[in-house]
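J.: return atomic coordinates for the entry below.
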Amino acid sequence: MTLSKNQQIENRRLIRRKEVQEKTGLGGSSIYAMMKKGEFPKCLNLSERRVAWLESDVDQWITERIAEHQVAIEMMEA
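T.: Take a look at the predicted model:
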């Protein structure tokens, strides 16, 4: 599958922690703790004091949480 230019740009978008927090509902300390455990996407160092995440990585993490939730619901209903 070939991605359009808009999709390629969107998949490469860097987002800062505030936006990551808004998208996920997690707090900053939770994000860093989960990153340390390998449970959340790693951030990229932009400079000595600035980091960002690939939006596509965060979106994939959200998609995986939703899928896990749906599986758990299906198992409870079975």
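J.: make it CA atoms for all contacts and neighbour counts henceforth
T.: Noted.
J.: distance from the host helix or strand of residue 76 to the middle of the chain?
T.: Assessed by DSSP states H and E, residue 76 sits inside helix 55-77. Distance of helix 55-77 from the chain centroid (C-alpha atoms, centre = their mean, to the nearest Å) equals 12 Å.
J.: the structure of the following sequence is requested for comparison with the preceding one:
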Amino acid sequence: MSTTSIIPTPEQRLQILHVYGEKCDRLVREKERQYITSISRSTAWKLEKAGRFPQRKSLGAKSCGWLLSDLLYWINER
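T.: Reported below is the predicted structural model:
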């Protein structure tokens, strides 16, 4: 899977959120990311570094999160 294939378009984001019954997109922190994807922090980091997992969004100097739609799209594409 290439890097560009895991970045959904705005339309794909809305569609995947609808499929999973989510009303809107939101940021997901590490604990929930791990629950949603069922992969460890280190595995997610390695996949992200290789361009095979959604990129984190910075929430400040010491925190980050992922868009829920990115994670759901990644799961759906696996």
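J.: TM value for the aligned chains?
T.: Scored against TM-score structural alignment, normalised by the length of structure 1, the superposed chains reach a TM-score of 0.69; 60 aligned residues with a C-alpha RMSD of 2.0 Å.
J.: mind checking how far the aligned partner of residue 55 of structure 2 in structure 1 is from residue 72 of structure 1?
T.: By TM-score structural alignment, residue 55 of structure 2 lines up with residue 42 in structure 1. Residue 42 of structure 1 is 26 Å from residue 72 of structure 1, where distance means C-alpha to C-alpha, to the nearest Å.
J.: more crowded one of these two?
T.: Counted by other C-alpha atoms under 10 Å, residue 42 of structure 1 and residue 72 do not tie: residue 42 has more neighbours, with 18 against 11.
J.: got a list of what that one touches?
T.: Shown in contact with residue 42 of structure 1 (C-alpha atoms under 8 Å, 6 or more residues apart in numbering): 35, 53.
J.: residue nearest the centroid of structure 2?
T.: Taking C-alpha atoms, centre = their mean, the centroid of structure 2 lies closest to residue 71, which sits 2.6 Å from it.
J.: and the match of residue 55 of structure 2, that one's in a helix?
T.: No: read with DSSP: H, G, I helix; E, B strand; the rest coil, residue 42 of structure 1 is coil and lies in no helix.
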